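Asker: Structure for this input, please:
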Amino acid sequence: MEGRARALGFEAFRVTRPDAVPALRERLPAWLAAGHHGTMGWMEERADQRAAPSALWADTRSIVMLGLNAGPEHAPLDLVRLTDRGAIATYAQRRDYHDVIKGKLKELGGFLSARSGEPVKVFVDTAPVMEKPLAEAAGLGWQGKHTVLISREHGNWLMLGAIFSRAELEPDAPETDHCGSCRRCLDICPTDAFPAPYSLDARRCIAYLTIEHHGPIPAEYRDKIGNRVFGCDDCLAVCPWNKFAGAAREIRMAARADLAAPPLAELARLDDAAFRLRFAGTPIKRTGRDRFLRNVLIAIGNSAVPALAEEAVACLTEPDPVVRGAAIWACGRLLSPQRLRDLFESHGRGETDAHVREEWRAAVPLLMGEAASGRADTA
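Answerer: The predicted model follows:
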């Protein structure tokens, strides 16, 4: 079966049991209780099945864990230095891995089912399956201090999938931790998202803030986001185990050249139709244009490129208040007080959304007070 898996393009193949990670029954509830999942309510839903694979499918006897390499073609940390361009996480610069892996899992699962005579179920990050702990138990690698799976052969760039089977397969030995005293991943995090080694507070994570979080990005994290418009690779990129990793070999996982470092001005001008066309087939499309534009405007505000200010000005009339708020913040970072005053007169005085009004107040503190006085005098 491993030969068939490799023929399909999987670089990693191991087997474990559904009861191989009993500690999940304590670890997951504790993580959720601490609120470290942020607004990801789906992590709480069916938490019992996440903590115990047999609760997801009682007939499970074996779990085949597979990995597909999605290593970067370019050094991710080089992208964050290009302040007039957007940095996109390595995995999102290519076709959505769900689409690529799901088909391969179905084919391999069918092969296993035919050979064993037992049914299977396949999963790739779309069901309550804790892929990383199971992959560690199967021996694909270990969860590093940044909580991402690290492979001695592929660094931390494996995309994971799982096949649950009713067949009794011989399990592989789990991998041991090889992080040692290294803490590069913890120290490089721009937002200090790791309260302790092996523990992530998603509420502070740039990947969470730019992808999963729907509302305004909290002000205390905006300058730390830099030019990262979708995800963050910092803690992955510095892992010393990446010295053994190579670029993705699966042709459908090849990175798109136009997504390596797209100009921020270009991204800010995408309407909904252009956004859908530009990011069709990639993970970025799932976030929607408005959330992505919010991220682009934060990056523009961090760019220190005055010429980009007009892209933010053009977004002050956007229908989505979260986008308008991010545009105000970017304008406040790049424009003179007088220009901000003029923009407030033309765009801010009639603003009715409370969040957007707060953004104006933060950008030009005196103006909101003047506006309130003006309304009182008029009354």
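Asker: C-alpha only now, for contacts and for neighbours.
Answerer: Will do.
Asker: Now residue 283. Nearest residue, chain neighbours left out?
Answerer: Beyond its immediate neighbours in the sequence, the residue positioned closest to residue 283 (CA to CA, 6 or more residues apart in numbering) is residue 96, lying 5.0 Å away.
Asker: Repeat that for residue 247.
Answerer: In space, residue 247 is closest to residue 71, 4.3 Å off (CA to CA, 6+ apart).
Asker: residues in contact with the one you found?
Answerer: Residue 71 makes contact with 90, 154, 157, 158, 245, 246, 247, 248, according to CA atoms under 8 Å, 6 or more residues apart in numbering.
Asker: So which of these are in strands?
Answerer: Judged by DSSP state E, strands contain the following of the contacts of residue 71: residue 158.
Asker: Looking at the contacts of residue 71, which is nearest residue 138?
Answerer: Comparing the contacts of residue 71 against residue 138 with CA to CA places residue 158 closest, at 14.1 Å.
Asker: what's the spacing between the closest one and residue 286?
Answerer: 21 Å (CA to CA, to the nearest Å).
Asker: between these two, who's got more neighbours?
Answerer: Neighbours were counted for residue 158 and for residue 286 using other CA atoms under 10 Å; residue 158 has more, 26 against 15.
Asker: hang on, that one packs against residue 90?
Answerer: No: no contact is recorded between residue 158 and residue 90 when judged using CA atoms under 8 Å, the distance being 11.4 Å.
Asker: ok, back up a step: so can I have JSON lines of the contacts of residue 71 showing distance to residue 371?
Answerer: Listed next are the contacts of residue 71 as JSON lines, based on distance: CA to CA, whole Å:
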{"residue": "90", "distance to residue 371": "45"}
{"residue": "154", "distance to residue 371": "58"}
{"residue": "157", "distance to residue 371": "52"}
{"residue": "158", "distance to residue 371": "54"}
{"residue": "245", "distance to residue 371": "58"}
{"residue": "246", "distance to residue 371": "58"}
{"residue": "247", "distance to residue 371": "56"}
{"residue": "248", "distance to residue 371": "56"}
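Asker: To compare with the earlier structure, here is another sequence to fold:
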Amino acid sequence: MTLPATDLLALATTIKAWGQELGFAELRIADIDLQHAEAGLLAWLAAGYHGGMDYMAAHGTMRARPAELVPGTVRVITARMNYLPANGNDDWRASEARRLTEPGAAVVSVYARGRDYHKILRSRLQQLATRISTEIGPFGYRVFTDSAPVMEVELATQAGLGWRGKHTLLLNREAGSMFFLGELLTDLPLPVDAPISAHCGACHACITACPTGAIIGPYRLDARRCISYLTIELKGSIPLALRALIGNRIYGCDDCQTVCPWNKYAQRAVLPDFDVRNGLDQAELVRLFAWSEDEFNRYLEGSPIRRIGHERWLRNVAVGLGNALTAGAPPEPLLAALEARRGHASALVREHVEWAIGCGSA
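Answerer: Next up is the predicted model:
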């Protein structure tokens, strides 16, 4: 489709307005030339920092070449959507820090306490594409949200949605980092937006705060040590040397975000989908460990947490219980919960249960 430059400029402006109507905080448009990022991607993969995420290596340079992923792509409409729950604690950063000091508490990453963002963002981006096609007729596009070989942060940075922080996440001056990213790859030659300057300065708060030392330097993350990787992506046994460092974090980790000065500007979600469900902001380890597989699937229906399955859920909570014992929490309910799972059918669960019980006698 060929449109005059003036029409493309007007269309870009209209698309951004539609995006906000659909619940996105901001939309911007990126060029697809990511050649500058390709060497860094390949070096990261060569170092093995992706761990067991084999799909990262399998797609190789395609991540830096959007037109190979979707032939005909010339632009990427990149969008961000705030997810800090509207029904959460007002002083959310202090609340999150406090929960980490309560051994019996089960800490779930803020983004995972509501509905699955993959479905929400994909649905909203599809609605955006439908509006565009209604306006101009059929055009080429594909929608993605954290589910394809797309360098999301790089594209968002290129479009000026923010800058890459030293923890490798995108930062925005008005919203910190508490938002999701999504993309609409398109064959429309829309005018691109300019990147913005970085504003981390000499701050190293995120690097210092990382419990496992996964941020090995500014803009360098070893996923194999990251608690989000260990509790979500890792399919097998959590390395012994890292278990005590996980503390009571049972799904993901927000430490590098909660200490970031820019997150004092984090914005609340406008969609109720990200409201806290099942009391996951105040849950206790013992209660979550008692969930049967049926209860796990029922309570977490529509949640991103369901992707790890009940077996890895029990693995993660067992580690939390072991660390709670080490931290001096009243042992009786914790040990009783662990004993009830000692004969679990899964060798993975049994291994982590035995380790946790051992924490009580250490």
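Asker: Just say helix, strand or coil for the residue nearest to residue 247 of the first structure.
Answerer: coil (DSSP: H, G, I helix; E, B strand; the rest coil).
Asker: mind checking what it lines up with in the second structure?
Answerer: In the superposition onto the second structure, residue 71 of the first structure corresponds to residue 84 when matched by TM-score structural alignment.
Asker: What separation is there between its match and residue 265 of the second structure?
Answerer: For residue 84 of the second structure, the distance to residue 265 of the second structure under the criterion CA to CA works out to 11 Å.
Asker: got it, and residue 155 of the second structure?
Answerer: 22 Å.
Asker: who has more neighbours, the two?
Answerer: residue 155 (28 against 14).
Asker: I'd guessed that one sits against residue 30; true?
Answerer: Yes: with contact defined as CA under 8 Å, residue 155 of the second structure and residue 30 form a contacting pair (6.1 Å).
Asker: joint contacts of these two?
Answerer: Both residue 155 of the second structure and residue 30 are contacted by 76, 78, under the criterion CA under 8 Å, 6+ apart.
Asker: Trace the residue nearest to residue 283 of the first structure over to the second structure, please.
Answerer: Under the alignment defined by TM-score structural alignment, residue 96 of the first structure is paired with residue 116 of the second structure.
Asker: Now do the contacts for that match.
Answerer: The neighbours of residue 116 of the second structure, taking CA under 8 Å, 6+ apart as the test, are 302, 303, 304.
Asker: Can you tell me which of those is nearest residue 239 of the second structure?
Answerer: Each of the contacts of residue 116 of the second structure was scored against residue 239 of the second structure by CA to CA, and residue 304 proved nearest at 23.7 Å.
Asker: Go ahead and confirm the closest one touches residue 110.
Answerer: No: because the distance of 11.5 Å does not satisfy CA under 8 Å, residue 304 of the second structure is recorded as not touching residue 110.
Asker: Strands along the stretch 51-200 of the first structure, start to end?
Answerer: With DSSP state E, counting those that start in this stretch as the definition, the stretch 51-200 of the first structure shows strands at residue ranges 62-69, 87-88, 120-123, 142-143, 149-150, 158-165.
Asker: quick one: the first one to the second structure mean distance?
Answerer: By mean CA distance after the TM-score superposition for the first structure, the fitted strand 62-69 of the first structure averages 0.5 Å away from its aligned residues in the second structure.
Asker: so what does that strand touch, helix or strand wise?
Answerer: Counting by 3 or more CA pairs under 8 Å, 6 or more residues apart in numbering; DSSP states H and E, the packing neighbours recorded for strand 62-69 of the first structure are strand 12-16, helix 131-138, strand 158-165.
Asker: how about TSV for those, with distance to residue 123 of the first structure added?
Answerer: Shown next, in TSV, are these (distance: least, CA to CA, whole Å):
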stretch	distance to residue 123 of the first structure
strand 12-16	15
helix 131-138	9
strand 158-165	5
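Asker: Could you check how far the longest helix belonging to the first structure is from the centre of its chain?
Answerer: Longest helix in the first structure by number of residues, with DSSP state H as the criterion: helix 97-116. Its chain's average C-alpha position is 25 Å from that of helix 97-116 of the first structure, according to CA atoms, centre = their mean, to the nearest Å.
Asker: Run the angle between that helix and strand 62-69 for me.
Answerer: Taking axes from the mean of the first three to the mean of the last three CA atoms, to 10 degrees, one finds that helix 97-116 of the first structure is oriented at 140 degrees with respect to strand 62-69.
Asker: and the angle from helix 97-116 of the first structure to strand 158-165?
Answerer: When the same axes, to 10 degrees is applied, the directions of helix 97-116 of the first structure and strand 158-165 differ by 30 degrees.
Asker: For helix 97-116 of the first structure, give me every contacting residue.
Answerer: Around helix 97-116 of the first structure, the neighbours that count as contacts under CA under 8 Å, 6+ apart are 1, 4-5, 8, 68, 91, 119-125, 159, 161-163, 165, 167, 252-253, 283.
Asker: Stretch 161-168 of the second structure now?
Answerer: For stretch 161-168 of the second structure, the external contacting residues (CA under 8 Å, 6+ apart) are 26-28, 79-80, 153-154, 156-157, 170-173, 195-200, 204, 206-207, 215, 217-221, 256.
Asker: now swap in stretch 296-312 of the first structure and tell me
Answerer: Defining contact as CA under 8 Å, 6+ apart, one finds that stretch 296-312 of the first structure is touched by 83-84, 86, 222-223, 225-229, 264-265, 267-269, 323, 326-335.
Asker: hey, what's in contact with both of residue 158 and residue 90 of the first structure?
Answerer: With CA under 8 Å, 6+ apart, residue 158 of the first structure and residue 90 have common neighbours 70, 71.
Asker: Now for residue 331 of the second structure, how many residues are close by?
Answerer: By the measure other CA under 10 Å, the count of residues near residue 331 of the second structure is 17.
Asker: For the most centrally placed residue in the second structure, which non-adjacent residue is closest in space?
Answerer: When the second structure is reduced to its mean C-alpha position, the closest residue under CA atoms, centre = their mean turns out to be residue 111, at 6.8 Å. Ranked by CA to CA, 6+ apart and with sequence neighbours excluded, the top spatial neighbour of residue 111 of the second structure is residue 83, at 6.3 Å.
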